[in-house]
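Enquirer: Quick one: sequence and predicted model below, then my questions.
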Amino acid sequence: MKIPALVVISTLFLGGSAAVVGAAEKKYGPGVTDTEIKIGQTVPYSGPASAFSSYGRVMTGYFQMLNEKGGINGRKVNLISLDNGFSPPKAIEQTRKLVESDEVLAEVGTVGTVPNIAVQKYLNQNKVPHIFISAGGRRFNDPQNFPWTVPFYPPFEMEGATFGQFIAKKLPNAKIAVLYQNDDYGKDYLTGFKRGLGTGAAKIVAEATYEISYPTVDSEVIQLKTSGADTLVYFTTPKFAAQAIKKANELNWKPAQFLASPVNSVQGVLTPAGLDNVQGAYTTQFTKQAGDPAWAQDPEVVDYIAFMKKWAPNDSPNDFIALSGYVNAQAIALGLKRCGDNLTRENLLTQATTFNKERVGMLLPGIELTNTKENYAPYRTLRMAVFEKTSWKLLEE
């Protein structure tokens, strides 16, 4: 059968148009090619908050694992993880390098209130996604003023309120002392705590603050003990929580203890402080615990322990800081996967702010990730836990 030339020519032109349309469907921002997605972050591998370094190592290992399996939508993920020393000037310097020299698509998963505050304005002014950051301060969930910043850690005020409500209900006559960092991190926790505590009989009888530059908080713990408090709340970073726990024990002060989740790491905080000194302490949780026998046969826990053994062998699966890196890395990967071939900065922001009841490995049953363009915070609930022997045990709701 002879096909008219006009039909052949039309088909060729249509085929060419289809190819052009197909090619046009791929939209790339900086750091993206057909084979690579380049993203960056800064982590305190050194300095006063170096206990958070396991977080960065685990995240790096997670993307190495994904790349071994083929990457995300056929692209390898190049995560550039730089040391910020928990210093604002260093954080700014390293972030500028990531954006202006390395030309990353986004800054993802940067850990800590101090470094994230330092770079928030710069990244928003330059419309660079500053997403899935491991910080729960109120200023990071502000879509109107900082639309390019998306938090991933549970809001500090929500966690503080959870502690307050628990004490008001379970320890209604508590005399409370609070040790907190003198910045947005500590103040947001304290604001939520006071709101959750309400106007019942439980009262705050003493507060003590410290600066991140302090060598120790020994004098602050002594000050709090003299108040006669029988309950001590730590809204601190890991180094200072470990110091304070040890000092309280040296003073033979045995208050009921409440540790904010960033300082509940068995390896990074409790072991250095002495496990005998934290028996019966309370914290909040949103993840399963690898060291809890109740989860020993859980498939997600089994997978996590195997991952740690291969990809982060020098870090402990029982370290909550390491675990938070694992959970966060999964969320970042999910956000990138949702972008498909539209890997622009604008679309990544859209995908990162429209999670709807998403689950990632190691979240507790009932904990889901949901956010909107009006409320970026993905967590809505937390669980209370108590420390027994060598691990945290969930309390009945």
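Expert: Arrived safely, thanks for sending.
Enquirer: CA only for contacts and neighbour counts going forward, please
Expert: OK.
Enquirer: Just the helices from the chain, written as ranges.
Expert: 5-24, 53-68, 88-96, 113-125, 156-170, 184-197, 218-225, 238-250, 271-273, 299-311, 320-339, 345-352 (DSSP state H).
Enquirer: And those: which comes nearest Ser81?
Expert: helix 53-68 (6.9 Å; Cα to Cα).
Enquirer: and that closest one with helix 299-311, angle?
Expert: 90 degrees (axes from the mean of the first three to the mean of the last three Cα atoms, to 10 degrees).
Enquirer: circling back to that earlier point, in CSV: the helices of the chain, plus mean neighbour count and distance to Ile80.
Expert: As requested, those are exported to CSV (neighbours: other Cα atoms under 10 Å; distance: least, Cα to Cα, whole Å):
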stretch, mean neighbour count, distance to Ile80
helix 5-24, 11, 28
helix 53-68, 21, 8
helix 88-96, 19, 10
helix 113-125, 18, 16
helix 156-170, 21, 27
helix 184-197, 21, 26
helix 218-225, 18, 37
helix 238-250, 21, 25
helix 271-273, 17, 30
helix 299-311, 16, 16
helix 320-339, 22, 13
helix 345-352, 20, 17
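Enquirer: could those helices go into TSV alongside distance to Glu388?
Expert: Converted to TSV, the helices of the chain look like this (distance: least, Cα to Cα, whole Å):
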stretch	distance to Glu388
helix 5-24	58
helix 53-68	24
helix 88-96	37
helix 113-125	30
helix 156-170	18
helix 184-197	24
helix 218-225	24
helix 238-250	16
helix 271-273	13
helix 299-311	20
helix 320-339	16
helix 345-352	37
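Enquirer: Alongside the first one, take a look at this:
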Amino acid sequence: MSHLFQTYSRWNIHIKKAKGTLAVDESGKTYLDFVQGIAVCNLGHCPDQVTAAVKKQLDNLWHVSNLFQNGLQEKVAEKLAANSTGDLVFFCNSGAEANEAAIKLARKHTQKTKIITFQQSFHGRTFAGMAATGQEKIKQGFGPMLSGFYYLPYNDPDALKTMEDEEGIAAVMLETIQGEGGVIPANSEFLQEVQAFCRKKQALLIVDEVQTGIGRTGKAFGYEHEGLTPDIITVAKGLGSGFPAGAVIGKKGLSSAFSPGSHGSTFGGNMLAMAAANATLEIIFEKSFLDEVCGKGEYLQKELESLLQFPLVKDIRGKGLIAGIELKDPVQPLIEELQNEGLLVLPAGSNVIRLLPPLTVTVQEITEAVQKLNNVLTRHTAVTQ
């Protein structure tokens, strides 16, 4: 009997050791890991520079709380601000906490309560995060949601026209690529329309970069591809290379809304997490590193397009090193076959295979992963024909 709440449909795999792109289970089977903790281990498992930084911090100080000055927080905040449109940072422990804080910040700063989000979005599992999420399955069974959220069609530039006469809009919140919603990139016209709408309505633009930030798309943040200037950016996942770390990055004009006592987190900006984050960003935010991610992302997308030859494959989507393979049938049976083949991947909804390799993945590993996908799709096609 397990003493865990059964909130996860766990795979029958127990990873015992991992390094870089490779993970090894308790039986000794080795996998190409294109899950990486769900876009968390962006430098691969146990990166040397991050490991060294955490070990050094372990010997000095683990935790003191935010009652004290914290030089590590200052270093990480400086890096996040220097590589974004923001100026100030609040640290927390996860993407859900970051989005919760962003919603609070937007409502307090604007003194308005309505927030527009989009269908098929995902913004976390706190009550505000659930309310912001445009997927009903996330909310089932929890009773009334936090009010004030409006859900518009994603990638529809005309959808915002239905809100032109609405008053009291504090913010528009979106993902530049809907990860959980099916790896759906936003188109340029839509994003520019959202930004123009925010300016017209004096609403804040919140970009949820929890999955697409920290180099995942080949830029420090995904919104950079379209030249957006968000007021608030939320990050987590890849920030700490596996240590729980989240952050809200905001423009300096928002500072008065987050004054002393207005918001907080006991563990936010913890010394160990900040040591990991600082070492992580020192690598990922280098232009040469991001240029390599762009090149490998282009190679991955090109290689995946070869899978369109299979009748089962409906579409290939993505940017950088986040990719989605949309199928005409449910993906779960194929994900299990890929595990047998030695490749770990994720679903994104019921019909999309999601690939999230580490940003350090090699071209050879990408080629090997696509070959494994080809092998499984070949066998699956032979059985179903």
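Expert: Okay, I see it. Note that the structure is predicted; figures quoted are calculated from it, not measured.
Enquirer: After superposition, what's the TM-score here?
Expert: After superposition, the two chains reach a TM-score (TM-score structural alignment, normalised by the length of the second structure) of 0.32; 171 aligned residues with a Cα RMSD of 5.3 Å.
Enquirer: rewinding a little: determine which of the helices of the first structure approaches Thr42 of the first structure most closely.
Expert: Of the helices of the first structure, nearest to Thr42 of the first structure by Cα to Cα is helix 88-96, at 6.8 Å.
Enquirer: the inter-axis angle of that closest one versus helix 113-125?
Expert: Using the same axes, to 10 degrees: helix 88-96 of the first structure against helix 113-125 is 40 degrees.
Enquirer: Show me what helix 88-96 of the first structure is packed up against.
Expert: strand 36-43, strand 76-83, helix 113-125 (3 or more Cα pairs under 8 Å, 6 or more residues apart in numbering; DSSP states H and E).
Enquirer: let's see 6 Å
Expert: With contacts taken as 3 or more Cα pairs under 6 Å, 6 or more residues apart in numbering; DSSP states H and E, helix 88-96 of the first structure sits against helix 113-125.
Enquirer: Tell me how many other residues crowd the nearest residue to Leu58 of the second structure once chain neighbours are set aside.
Expert: Leaving aside its chain neighbours, Leu58 of the second structure sits nearest to Leu272 (7.0 Å; criterion: Cα to Cα, 6 or more residues apart in numbering). Using other Cα atoms under 10 Å, the number of residues around Leu272 of the second structure comes to 23.
Enquirer: so which helix or strand takes in Leu272 of the second structure?
Expert: Assigned by DSSP states H and E, Leu272 of the second structure belongs to helix 271-284.
Enquirer: Equivalent analysis for Val370 of the second structure, please.
Expert: Using DSSP H and E, Val370 of the second structure falls in helix 363-384.
Enquirer: buried residues in that helix?
Expert: Glu365, Ile366, Ala369, Val370, Lys372, Leu373, Asn374, Val376, Leu377, His380 (16 or more other Cα atoms under 10 Å).
Enquirer: Can you name the two of those that sit furthest apart?
Expert: Glu365 and His380 (22.6 Å).
Enquirer: And Val303 of the second structure, how close does it get to Gly297 of the second structure?
Expert: For residue 303 of the second structure the amino acid is Glu, not Val. For Glu303 of the second structure, the distance to Gly297 of the second structure equals 10 Å [Cα to Cα, to the nearest Å].
Enquirer: Compare the two and say which is more crowded by neighbours.
Expert: Remark: of Glu303 of the second structure and Gly297, Gly297 carries more neighbours, 26 against 15, as counted by other Cα under 10 Å.
Enquirer: Report the separation between that one and Lys319 of the second structure.
Expert: From Gly297 of the second structure to Lys319 of the second structure the distance is 7 Å (Cα to Cα).
Enquirer: again with Lys56 of the second structure
Expert: 35 Å.
Enquirer: who's more crowded, these two?
Expert: Neighbours were tallied for Lys56 of the second structure and for Lys319 using other Cα under 10 Å; the higher tally belongs to Lys319 (22 against 13).
Enquirer: if I look at the residue nearest to Leu58 of the second structure, how far off is Ile335 of the second structure?
Expert: 34 Å.
Enquirer: Repeat that for Ser188 of the second structure.
Expert: For Ser188 of the second structure relative to Ile335 of the second structure (Cα to Cα), the value is 32 Å.
Enquirer: do Gly250 of the second structure as well
Expert: Taken as Cα to Cα, the span from Gly250 of the second structure to Ile335 of the second structure is 38 Å.
Enquirer: do the same with Pro347 of the second structure
Expert: 8 Å.
Enquirer: Pick out whichever of these two has more residues nearby.
Expert: More neighbours surround Pro347 than the other of Pro347 of the second structure and Ile335, with 24 against 20 (other Cα under 10 Å).
Enquirer: Let me see the contact set for that one.
Expert: Ile353, Arg354 (Cα atoms under 6 Å, 6 or more residues apart in numbering).
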